[in-house]
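**Student:** generate coordinates for the sequence data below:
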Amino acid sequence: MQMQIVRIQMMNEPIQGAVYVAMGRVAGAALAKVASPVVVEDDELLLGPSRLDPERHRAARVRYLGGEPSTDLNEELARPDGPPVCVALPPTPSGLMSLCRICASGVERGRALFIVDLSPDAAGASPQGPGPGRAIYLNVADALLRKPPVVQWSKLETALAATLWKL
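**Tutor:** The predicted structure is shown next:
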């Protein structure tokens, strides 16, 4: 049985050559202060059609939304080969859905995936837990100031998230 070594870094130690993904423009601006290059996921994937194939997904989203959100991210995910991807992950269903889409692309193209968990409890704050009727408020700049760990996901973790996107 082969053991996998998990790389853990702090957010203040950039990953050599990685492309960073932020969920939303506000998060993108905050992340750009500590990492580069940053692309933004600006698409609410919980609404409207999605497709497994990146090109078909883009076309379906353009038809549904009347324009293409997340152009830079879509181009990055469509690259045949590319650098590692580091996702700044907020504790939201939309963030999880976007992560699954990024994982599917990463698996298909053999790209390493790193995660920065921005949830308050992961960054050391006391856990509040979202209630069914409460909105989740997350100040990305504050979360990044706490220098959350950057964890490289294993191929299995990435494949499981990719499978959720495929479903």
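**Student:** please count neighbours and contacts with C-alpha atoms only from this point.
**Tutor:** Noted.
**Student:** OK, contacts around the closest residue in space to Val40 that isn't next to it in sequence?
**Tutor:** Excluding the flanking residues, the one nearest Val40 by CA to CA, 6 or more residues apart in numbering is Ala22, at 4.9 Å. Ala22 makes contact with Gly28, Leu31, Val38, Val39, Val40, Glu41, Val87, Ala88, Leu89, according to CA atoms under 8 Å, 6 or more residues apart in numbering.
**Student:** can we see that at 6 Å?
**Tutor:** Gly28, Val40, Ala88 (CA atoms under 6 Å, 6 or more residues apart in numbering).
**Student:** gap between it and Leu144?
**Tutor:** 12 Å (CA to CA, to the nearest Å).
**Student:** can you pull out the strands in this protein?
**Tutor:** Using DSSP state E, the strands found in the chain span residues 8-10, 19-23, 38-41, 85-89, 113-117, 149-152.
**Student:** got CSV for these, with distance to Leu164 too?
**Tutor:** Shown next, in CSV, are these (distance: least, CA to CA, whole Å):
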stretch, distance to Leu164
strand 8-10, 25
strand 19-23, 19
strand 38-41, 18
strand 85-89, 16
strand 113-117, 16
strand 149-152, 19
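**Student:** before we go on, could you also do this sequence so I can check it against the first one:
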Amino acid sequence: MPKGSTSVRGRKRATQDYEDDGFVVTDDSAPKSKKAKKGQSAGKQQDDEGNEFWELSAKRRVTVSEFRGKSMVSIREYYEKDGKDLPGKKGISLTLDQYNALVELLPDVEAALARKGEAVKRPNFEGPTGGPVKGDQQSDNDEADDAGKQNFEATSDEQDE
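**Tutor:** Coordinates of the predicted model:
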């Protein structure tokens, strides 16, 4: 008899014996997960430190915070410990300059995804926002000056024609 065939039969017989004994292990005394699954939250929330955040998924969120007097935008994973959501190691904190660079790159990123056949939801920038932007104190005179300027989308090619 070939050496490998007996071991295969032996394994097969052992699994049949195991399945036939009818023994099922259940542990009803095991604690259930305390955290309920959350749907994607569209609204702004506030953490224990007063930082605004938006949930991307159950464990990931975008947070606007301040560190050493500078505004930071963080995209980070969170974990639950003692009933509190705490930031994990996985994630990135961007300075305002880095965040602005990312926002400027988003049209290129969206185009690259479109070339791969992926669809991206577009935000509605015309709708209401969280409130006035800090430091944005444009007066009526400034708005009148802006009305006299050329359209932002005009290019040098269009001006030469």
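**Student:** care to give me the TM-score?
**Tutor:** Comparison of the two superposed chains (TM-score structural alignment, normalised by the length of structure 2) gives a TM-score of 0.24, and 73 aligned residues with a CA RMSD of 5.8 Å.
**Student:** flag every buried residue along whichever helix or strand Gly91 of structure 2 is part of.
**Tutor:** Following DSSP states H and E, one finds Gly91 of structure 2 within strand 84-95. Residues of strand 84-95 of structure 2 classed as buried: Pro87, Ser93, Leu94, Thr95 (neighbour count, 16 or more other CA atoms under 10 Å).
**Student:** can you name the residues that contact the last one?
**Tutor:** The neighbourhood of Thr95 of structure 2, defined by CA under 6 Å, 6+ apart, consists of Met72.
**Student:** now do 7 Å
**Tutor:** The contact partners of Thr95 of structure 2, by CA atoms under 7 Å, 6 or more residues apart in numbering, come to Ser71, Met72, Val73.
**Student:** which residues in structure 2 form strands?
**Tutor:** Using DSSP E, strands in structure 2 cover 45-46, 52-55, 60-67, 70-81, 84-95.
**Student:** got the contact list for the shortest one?
**Tutor:** For strand 45-46 of structure 2, the external contacting residues (CA under 7 Å, 6+ apart) are Glu52, Phe53, Trp54.
**Student:** if you set the cut-off to 6 Å instead, what comes out?
**Tutor:** Glu52, Phe53.
**Student:** ok, Ser74 of structure 2 - how many residues close by?
**Tutor:** 18 (other CA atoms under 10 Å).
**Student:** what separates the residue nearest to it when sequence neighbours are not counted from Tyr18 of structure 2, distance-wise?
**Tutor:** Distances taken as CA to CA, 6+ apart put Ser93 closest to Ser74 of structure 2, at 4.1 Å, once the chain neighbours are dropped. According to CA to CA, Ser93 of structure 2 and Tyr18 of structure 2 sit 52 Å apart.
**Student:** got it, and Lys90 of structure 2?
**Tutor:** 42 Å.
**Student:** which strands or helices does the helix ranked longest in structure 1 pack on?
**Tutor:** Longest helix in structure 1 by number of residues, with DSSP state H as the criterion: helix 93-109. If you count contacts as 3 or more CA pairs under 6 Å, 6 or more residues apart in numbering; DSSP states H and E, helix 93-109 of structure 1 packs onto helix 155-166.
**Student:** counting by contacts, list what the helix it packs on packs against.
**Tutor:** Secondary elements touching helix 155-166 of structure 1 (3+ CA pairs under 6 Å, 6+ apart): helix 93-109.
**Student:** buried set for the helix it packs on?
**Tutor:** Applying 16+ other CA under 10 Å to helix 93-109 of structure 1 flags 94-107 as buried.
**Student:** and the angle for that helix with strand 19-23?
**Tutor:** Relative orientation of helix 93-109 of structure 1 and strand 19-23, computed by axes from the mean of the first three to the mean of the last three CA atoms, to 10 degrees: 150 degrees.
**Student:** quick one: contacts of helix 93-109 of structure 1?
**Tutor:** Contacts for helix 93-109 of structure 1 (CA under 6 Å, 6+ apart): Leu77, Asp81, Thr158, Ala161, Ala162, Trp165.
**Student:** which residues are in contact with the last one?
**Tutor:** Trp165 of structure 1 makes contacts with Cys100, Arg101, as judged by CA under 6 Å, 6+ apart.
**Student:** now do it against Cys86 of structure 1, distance only.
**Tutor:** Following CA to CA, the distance that separates Trp165 of structure 1 from Cys86 of structure 1 is 18 Å.
**Student:** what number of residues are in the vicinity of Met72 of structure 2?
**Tutor:** 20.
**Student:** kindly report the same for Arg56 of structure 1.
**Tutor:** Counted with other CA under 10 Å, Arg56 of structure 1 comes out at 12.
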